[in-house]
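Trainee: Sharing a model prediction with you, sequence too.
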Amino acid sequence: MSTKKNNIPGKKQGKNKPNYAGFFKTRNFLLTAIMAVIIVVIVVLAVLNPFFAPPAKITSGKYYKVSQGDLLSNGSSAVYFLSWIGCPIGATDSWALYYGINSTTNISSHVELHTADPADIYSNSTTGQPGLLFKGNFTFTASGHKSTFYPLYMYNETMSGTVGNKPINESLVSYGLSLINSTYPAKVAAMFNKYSSDITFKGHLTTTILITGPHGTYIFNAFMYAPWRSAWKWVCVSWPLES
């Protein structure tokens, strides 16, 4: 199996991080990740169910259709990636998202290498979970459909403050929701608020992905694949075809 090579931006200046150059060549989940993310986008754009009813709550590890329509109300498509700087879930999901999107549009200039907080229960306790940070909004095209990717990081590396390392003088959940409300469009923010109790873990909001387009909106919380298993096998392949 051949993979497309792209130059990944370097590490932040002044930080000693391991070299992950070999990461791209050694992970055999690459093709699965590419196809899975593309399938998700196609499903979101194509599936339309007139008898749809949104779920009252969501659980981790499963895609849910939460709206029949486009939350942006302008016919456009978007991916909203909510995480925090030191999140190991965000780190693992970042690779699948990167490979899936980069297979259609070169986004290497929009990411930088990073490691998650090694003290986190889901992280690598020695070096921290290797991952990517998305540096800002960007537009990509998949299967002829143009979409915009909107990353939002709520907390710093150790979840002890803001991304700018300023103190948070309220609960982490309240701060995260206020940041969502001030950053994302009203209907998108309302969806994160609606399921906030379902995407909360140990007093903070967790990594969550929301995809919205002309034919519906989907939300997903937690790992897209399990980093601790051999070969980093893809574990989320049951895409939301049900009503």
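Mentor: Structure received. Numbers count the residues shown, from 1 in each chain.
Trainee: From here on, just use CA atoms for contacts and neighbour counts.
Mentor: Noted.
Trainee: In which helix or strand does the residue nearest the centre of the chain reside?
Mentor: Nearest to the mean C-alpha position of the chain, counting by CA atoms, centre = their mean, stands F81 at 4.2 Å. Element membership of F81 [criterion: DSSP states H and E] is strand 77-83.
Trainee: dropping in the other structure now:
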Amino acid sequence: MNRRNLITAIIGIIVIITGVIVYATHFVVSAQPIPAGKFIKISNVDLAPKGKVIIVEQSWYGCPVGAAASWAIYDVLQHYGNLSYKLWYSDPYRTPANIPGLLFTNFTSNSIVDFYIAYVYNEYLNASYNGTPIPQNELVPVGEQIIKEEYTQMGLPSQVAQYIIQYETQVPIQQYGEPSAFYGKPSHLNFAILISGPNGTYIVTTPIVNRLSLHFHFNHFIFNRD
């Protein structure tokens, strides 16, 4: 092997090794378990418009977690704008069944806070929010496409959907041993709240229904006060 070929081969090996290291590092980091019911900081980047804080929720019409959490979310958001909603009950065929909750239909901000929500599936987890049937084995990929489209239409940065998808489908929950999307059966995008503002971006992908806890996270992480 002449010198030129040797150098080329060495460079090729270095590139391959570097790629493997980067991939392995990314996989290990993304696979680190996160605690249930707690916001975690996932980025120092502010995804909100200048001078704003965004709260982004992902749920589905029949979600018992979303139904239970809706009361705490309402309790927080009513201080930052006018929130329209209708009374609803979670999927009657899932356990726990018929959890009373609020379906949010609109939010008009009168503060620095903007709220967005995407309901992905219908009440019975067999179709999209608009009634398009979804096979059970396609709930996750179809759900991913739905929230990408919905958040894009809402004018949110693409990173919002990317983070929610990543942390629901790739990052295990410590108490579950697997990502939240795969904890229940059939697998589906379950529930998430992403908050982003001047202090960075935070996410929770499991139940957070205590209003005092939600108030604490909101004030501490976003406004940097208790």
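Mentor: Everything's here; your move. Quick caveat: nothing in here was measured; it's all calculated off a predicted structure.
Trainee: quick revisit: list the contacts of the strand holding F81 of structure 1.
Mentor: 70, 90, 145-154, 205-214 (CA atoms under 8 Å, 6 or more residues apart in numbering).
Trainee: from those residues, which would you call buried?
Mentor: Among the contacts of strand 77-83 of structure 1, the ones that count as buried by 16 or more other CA atoms under 10 Å are 70, 90, 147-154, 205-214.
Trainee: Break down structure 2 into its helices, ranges please.
Mentor: 3-30, 64-77, 139-153, 158-169, 211-217 (DSSP state H).
Trainee: Tell me the counterpart residues of the second one in structure 1, please.
Mentor: For helix 64-77 of structure 2, the aligned range in structure 1 is residues 88-101, judged by TM-score structural alignment.
Trainee: what's the average distance of that stretch to structure 2?
Mentor: Following the fit onto structure 2, the mean deviation recorded for stretch 88-101 of structure 1 is 0.8 Å by mean CA distance after the TM-score superposition for structure 1.
Trainee: what comes into contact with whichever helix in structure 1 runs longest?
Mentor: Secondary structure of structure 1 per DSSP H: the longest helix is helix 30-46. Here helix 30-46 of structure 1 makes contact (CA under 8 Å, 6+ apart) with 3, 96-97, 99-101, 103, 142-143, 211-218, 234, 237, 239-241.
Trainee: If any of those are buried, put those into a PyMOL selection.
Mentor: The PyMOL selection below is limited to those of the contacts of helix 30-46 of structure 1 classed as buried (16+ other CA under 10 Å):
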select buried, resi 96+97+99+100+101+103+142+211+212+213+214+215+216+217+218+234+237+240
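Trainee: on that earlier part again, among the buried ones among the contacts of strand 77-83 of structure 1, which ones are in strands?
Mentor: Among these, the members found in strands (DSSP state E) are 147-153, 205, 208-213.
Trainee: I'd like these laid out as CSV, including distance to T183 of structure 1.
Mentor: Output for those, formatted as CSV (distance: CA to CA, whole Å):
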residue, distance to T183 of structure 1
S147, 18
T148, 15
F149, 13
Y150, 10
P151, 10
L152, 8
Y153, 11
L205, 15
T208, 15
I209, 15
L210, 14
I211, 16
T212, 16
G213, 19
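Trainee: Between all of these, which two are at the greatest distance?
Mentor: S147 and L205 (24.8 Å; CA to CA).
Trainee: Give me the mean deviation of the strand holding F81 of structure 1 from structure 2.
Mentor: Strand 77-83 of structure 1 sits 0.7 Å off on average (mean CA distance after the TM-score superposition for structure 1).
Trainee: the inter-axis angle of that strand versus strand 208-213?
Mentor: Using axes from the mean of the first three to the mean of the last three CA atoms, to 10 degrees, the direction of strand 77-83 of structure 1 lies 170 degrees away from that of strand 208-213.
Trainee: The closest residue to L177 of structure 1 other than its chain neighbours - how many residues pack around it?
Mentor: Nearest non-adjacent residue to L177 of structure 1, counting by CA to CA, 6 or more residues apart in numbering: N193, 6.7 Å away. Counted with other CA atoms under 10 Å, the neighbours of N193 of structure 1 add up to 17.
Trainee: So what does N193 of structure 1 match up with in structure 2?
Mentor: Per TM-score structural alignment, N193 of structure 1 is aligned with I165.
Trainee: Quick check: its match vs Y89 of structure 2, distance?
Mentor: Using CA to CA, to the nearest Å, I165 of structure 2 is found at 25 Å from Y89 of structure 2.
Trainee: quick one: V66 of structure 1 and L210 of structure 1, what's the gap?
Mentor: 10 Å.
Trainee: Quickly list what's touching both of those two.
Mentor: In contact with both V66 of structure 1 and L210: 217-219, using CA under 8 Å, 6+ apart.
Trainee: closest to I58 of structure 1 among those residues?
Mentor: Closest to I58 of structure 1, out of all of those and judged by CA to CA, is I219, at 8.7 Å.
Trainee: Counterpart of that closest one over in structure 2?
Mentor: By TM-score structural alignment, I219 of structure 1 lines up with I203.
Trainee: Enumerate every residue touching the residue lying closest to that match once chain neighbours are set aside.
Mentor: Spatially, and ignoring its direct neighbours in sequence, I203 of structure 2 is nearest to L194 (4.4 Å; CA to CA, 6+ apart). Residues counted as contacts of L194 of structure 2 (CA under 8 Å, 6+ apart) are 54-57, 160, 164, 201-204.
Trainee: repeat for I168 of structure 1
Mentor: 160-162, 175.
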